[in-house]
Each structure stands twice: as structure tokens, then as C-alpha cells.
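Peer 1: please work out how this folds:
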Amino acid sequence: MTLWIRFRRDGAEGFGTLEDGRVQPHEGDLFAAPRPAGAAFPLAEATLLAPVRPGVFIGLWNNFHEAAAKQGLARPETPLFFLKSPRSVIGPDAPIPMPPGHAGRVIYEGELGLVIGRRCRDASEEEAAAAIFGLTCVNDVTALDTLNADPSFAQWARAKGCDGFGPVGPAIATGLDWRGLRVTVALNGRVRQDYPAADMILPPARIVSLVSREMTLEPGDLIACGTSLGALPMRPGTEVAVTIEGIGTLRNVFAPG
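Peer 2: Reported below is the predicted structural model:
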């Protein structure tokens, strides 16, 4: 398994691998044979950024058996998905803001994220599996009251696509089997979500395959696999920590105002 990160150090951005608290910087293209470049350095000398800058950021709804059963929802045969703005993406430790003009409940949703590593169009499940570069943590932040504020039109893009509503990180893990992972979310240290990735209705390769029938996926695109039970509103000042063993912990503070 390898952990890939993006960072800012001495005023410049870069990417590399992380091992035992040290960063090995790389050059070239993360998704096309990157090369080590320069000496390794302690992670403490850098600021972590979101490990990917997606051109397309897709999120799934109703993709876990337990949550679907609890809410009385039918299991979907195809992905029920929405698009989050790529500009919603922030990295570890960046504050989650509340946009001016929004009011009401803002919820967290801890999720497993799939990072696409090669161009993918109308792919078989085998091709789709090969197109998944690695896995990351996602917090799919949602302005819940905005979503259904107008009864004639559900505002998915507006409620989920605000600046800062897409924390991602701290790393992309390659060579990690999603089937044995658990997604946990803690609010100020208290665990509120804890569910197995294996409870997915549509698994990663099938998600990517089905989405690719309608939308070409490119290297760096990001798909959040959906969430399960336990997504709740955040209070101002709340630290939200999304943890997936093997990837790490994505921490952000909800800091409106």
C-alpha cells in the first residue's frame, strides 16, 4: 500500500508519498508514472492539501443497505448521484464555512472516496476496477434546509456544492482493499458514524462502470460512495473527524461566520 499526498511547503505546492511521518516528493503526473524528486522531509515541515483536484466530483445517495432499510428506501439498480462543485474541495484542517445567505442545519456525511486514475468511458466492471487509482476520505457536507427549501425543486447542487463543502484527504491510498474498511466519523471526539464499506449496495467497480456509461471519467475525478446512518447537524466550532483505517483521518472544523 502507498499513501499519496499533496502539500504546500516553502510557498510551493507539490505531491509525493508519505511513510512513517516523512514525505518523499515526486515530479511528473501523479496518474502517469510519477518519479521521486529530491530528498525526503518531515511531514511537519509541510501543510497538507486535498490530495486530489477533481475535474468532476460525484456523490452517491442511498447506497448502503442498513440506511436504506432504516429509511424504507428501495435498493437502487443504478447509482443515484449528484454533482458537487470541484470548488467545494478543501483539504485537512481547513475550516468548513457557511456561505452568506444560507441558514439552518448543515450536516456531515463521512464517506469512502474513489479517485479515478485513467480515462474511463462505457467501461466494463473489470475495466472500471482497473481505472480506480486509490481510495480517500470524503466529508459530503450538506446544507440540509437549503436542499428542500423550494418544494418544486430539490437543490442538490446548491446544498452540496458550496465553497468548502467537500473536505477530502488526508491521502489517497493505493493497493488498499475497500471490502475490509470501516468509515467512522467523530464529532469533537465522540463517534457518531461507524459503518462497514462492505454494506454498499453498489460496489466501487459497478459504480464506476455504470457512471461511465453516461459520463466520461478522467484521471483525478472523484466519486464519493455515499453514507450510512448517523449523519447529523454540526454546531459552530464542531471538529468533524472522518477516519478510514489505512487512509488516515480527515479533520475539519465547522466554522461559519
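Peer 1: going by C-alpha atoms from here, please, whenever you check contacts or count neighbours.
Peer 2: Fine.
Peer 1: I'd say residue 81 and residue 60 touch.
Peer 2: Yes - checked against CA atoms under 8 Å, the pair residue 81 and residue 60 is within contact range at 4.3 Å.
Peer 1: for comparison, sequence B:
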Amino acid sequence: MRLVRVEHGGAPRWGQVEGDTIHLTRGMGGEPTGETVPLEETKLLAPAEPSKIVCVGRNYLDHIRELGNLLPDNALPTEPGIFLKGPNTLAEPGGTVPYPGWSQNFHFEGELALVIGQRARTLKPDGALSAVLGYTCGLDLTARDLQKTDLQWFRAKAADRFCPLGPWIETDLDPTDLRVRTRVNGETRQDGRTSHMIFDVVQILTYVTRFVTLEPGDVVLTGTPEGVGPLERGDTVEVEVEGVGTLVTHIGGEGRDVSGSAPVHTGG
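Peer 2: Now for the predicted structure:
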């Protein structure tokens, strides 16, 4: 099932996608109201209403290598590296993210994202996936220069609109071996599989919920494959997750936000 969050009647609404039609629902994953709207005529919003966005850094070995962050003797991390983004970072599919004028090295990082469906605390491995409502595409935008100079990653990772998400939530998906690709202006820059993650989805969820309670609507970004790199003003970024579809984000000039209706990509 595909769940979407849309702008309808001047307010955010949730719905289920069936073919070219959205059946509006009572909240995220709720019962249909009987109202329908055409998918192609609807502005899609980021498909989550999080209290927090939990992110895993350096979860693919080749990405660790490309950033020069290998541990001594090429050892793998023994625990996931976690950081947070706030709800302010969300951006809608098909929208425009202004290039930050205070960064000289603005990077893309395409990822598989989880949307939490029920309150989760101290999850056990055999029940961890039951807390996940579904999966979507995430773009972890990063001011790489500030990530290297700042004490914390607040400016580098958590500025406004630094987390485009979408186009929808796919609820019927096995996250263990999905292809994750990122294209910039049509050229493939990242091409990895979730089976190559150092910490898989279950391990991430059991680790995070030891310390933090995840609430319905919260988002978990699972890390990015190798191939990250800089963006320029005017670039178009596409993050495609197998079985979900494609998230499109446009990079605008500094201080500009010309978000429009989201193009619909139905690939799986």
C-alpha cells in the first residue's frame, strides 16, 4: 500500500494511492473518508509528521572510505553513529531547496528512510519491524565544509529544508536488500544496496530505541552509500529506492524557495 500526504483544501491530508487516484484517509494510515482526488493534480507533501528525524551516519563501508573516516586497522564501527534533524528540515517531493549561501560545499546523500507507525521503546530484534509503518526515499543534504569545522553538525545537517522526503510511504516492502540510487542532472552518482549496510534496519531500530522513544510519524534515515558529492545551483537530484519510487529535489539559488507541485514518479 502507498500512503501519501497531500495539500487538499488548504490543509495537509493523508491518503492511500490506488492507480491514479488518492483516497483520503483519517490521518496517517487511517480509514478512508470516501473522498478522492486525482494523483496528478495534487501537491504532494513530505510523507511524515515527525517529532524528530533520527539519522545514521557512516553506515556503508565504502562511504566511510570515501570520506577518509576509517577506524584503525580498517575496523568497522561497533555501534551506529546517530545524529538528529528536526521537523524544520523536511522538504516536499518535487520542491526546491535553496543553496545555502553560508556553505561552499553542499552535498547530496540519498538514503532509505523509515517512517514509524507506532510508539517504540526498547524494541527487540524479532519485533522491531512491526514498529515501521513503511519506507520512503530520503535526501540528507549536508553542508560538508561546516560538518568538518563545527563542533556539532547542527548547521551542516539540520538547517531548514535539509531533508527532502517522499514521494510516498510504501508499506509492503522488505528492506533487507533494496537498490538505492542517486542521480544528479540525470547522471548516476550513487548506486548501492541496503544489504551492504553495516547496521541493518533491525539493528538500527533496536539500538536507537534503547535511548530514545520513537513516536508515530518519526523518521529514521539509514545511511548513504558511496558516491556523495557537491551540488550546484540549478541542479536536480533524484533519489530512487527500489520498490518505492523516486524523490525529486531541485537546488535553487540562495535564499529562494520556489517550491511547486511535485512531479509523480511511479517506478519501483
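Peer 1: let me see the TM-score of these two.
Peer 2: Structural agreement between the overlaid chains, expressed as a TM-score with TM-score structural alignment, normalised by the length of the first structure, amounts to 0.92; 249 aligned residues with a CA RMSD of 1.5 Å.
Peer 1: the closest residue in space to residue 19 of the first structure that isn't next to it in sequence: which element?
Peer 2: Leaving out its chain neighbours, the residue that sits closest to residue 19 of the first structure by CA to CA, 6 or more residues apart in numbering is residue 3, at 7.3 Å. When elements are assigned from DSSP states H and E, residue 3 of the first structure belongs to strand 2-9.
Peer 1: before we move on, back to that, any idea how far the residue nearest to residue 19 of the first structure is from residue 129 of the first structure?
Peer 2: Between residue 3 of the first structure and residue 129 of the first structure the computed distance is 19 Å (CA to CA, to the nearest Å).
Peer 1: so residue 43 of the first structure sits right up against residue 20, yeah?
Peer 2: No - under the criterion of CA under 8 Å, residue 43 of the first structure is not in contact with residue 20, lying 9.2 Å apart.
Peer 1: neighbour count winner among those two?
Peer 2: residue 43 (17 against 7; other CA atoms under 10 Å).
Peer 1: give the contact list for whatever residue of the second structure lines up with the more buried one.
Peer 2: The equivalent of residue 43 of the first structure in the second structure is residue 39 (alignment by TM-score structural alignment). Taking CA atoms under 8 Å, 6 or more residues apart in numbering as the contact definition, residue 39 of the second structure lies against 17, 20-22.
Peer 1: from those residues, pick the one nearest residue 162 of the second structure.
Peer 2: residue 17 (26.3 Å; CA to CA).
Peer 1: okay, the closest one and residue 40 of the second structure: tell me how far apart.
Peer 2: According to CA to CA, residue 17 of the second structure stands 11 Å off from residue 40 of the second structure.
Peer 1: wasn't residue 159 of the first structure part of a strand?
Peer 2: No - note on residue 159 of the first structure: no strand contains this position according to DSSP: H, G, I helix; E, B strand; the rest coil, which reports helix.
Peer 1: quick check: it touching residue 149?
Peer 2: No - counting by CA under 8 Å, residue 159 of the first structure does not reach residue 149; the two are 9.8 Å apart.
Peer 1: compare those two and say which is more crowded by neighbours.
Peer 2: The residue with more neighbours, out of residue 159 of the first structure and residue 149, is residue 159; 21 against 12, by other CA under 10 Å.
Peer 1: looking at residue 3 and residue 129 of the first structure, which one has more neighbours?
Peer 2: Counted by other CA under 10 Å, residue 3 of the first structure and residue 129 do not tie: residue 3 has more neighbours, with 23 against 17.
Peer 1: more neighbours: which of residue 17 and residue 40 of the second structure?
Peer 2: Set side by side, residue 17 of the second structure and residue 40 give different neighbour counts by other CA under 10 Å, the larger being at residue 17 (21 against 14).
Peer 1: ok, that one touching residue 6?
Peer 2: No - Residue 17 of the second structure sits out of contact with residue 6 when judged by CA under 8 Å, with a separation of 11.1 Å.
Peer 1: tell me, what's touching these two both at once?
Peer 2: Shared contacts of residue 17 of the second structure and residue 6 (CA under 8 Å, 6+ apart): none.
Peer 1: may I see the buried residues of stretch 125-136 of the second structure?
Peer 2: When neighbours are counted by 16 or more other CA atoms under 10 Å, the buried residues of stretch 125-136 of the second structure are found to be 128-129, 131-136.
Peer 1: a strand runs through residue 188 of the second structure, doesn't it?
Peer 2: Yes - following the definition three-state DSSP, residue 188 of the second structure is counted among the residues of a strand.
Peer 1: alignment lookup: it to the first structure.
Peer 2: Going residue by residue (TM-score structural alignment), residue 188 of the second structure aligns to residue 191.
Peer 1: likewise for residue 178 of the second structure?
Peer 2: For residue 178 of the second structure, the equivalent position in the first structure is taken to be residue 181, counting by TM-score structural alignment.
Peer 1: who's in contact with its match?
Peer 2: Contacts were defined as CA under 8 Å, 6+ apart; by that measure residue 181 of the first structure touches 196-198, 244-245.
Peer 1: show me where the stretch 151-257 of the first structure has its strands.
Peer 2: For the stretch 151-257 of the first structure, strands defined by DSSP state E, counting those that start in this stretch occupy the ranges 166-174, 182-187, 190-196, 222-224, 239-244, 248-253.
Peer 1: nearest to residue 107 of the first structure, of those strands?
Peer 2: The stretch from the strands of the stretch 151-257 of the first structure with the least distance to residue 107 of the first structure (CA to CA) is strand 239-244; that distance is 10.3 Å.
Peer 1: chain center to the closest one, what's the gap?
Peer 2: With CA atoms, centre = their mean, to the nearest Å as the basis, strand 239-244 of the first structure stands 11 Å off its chain's centre.
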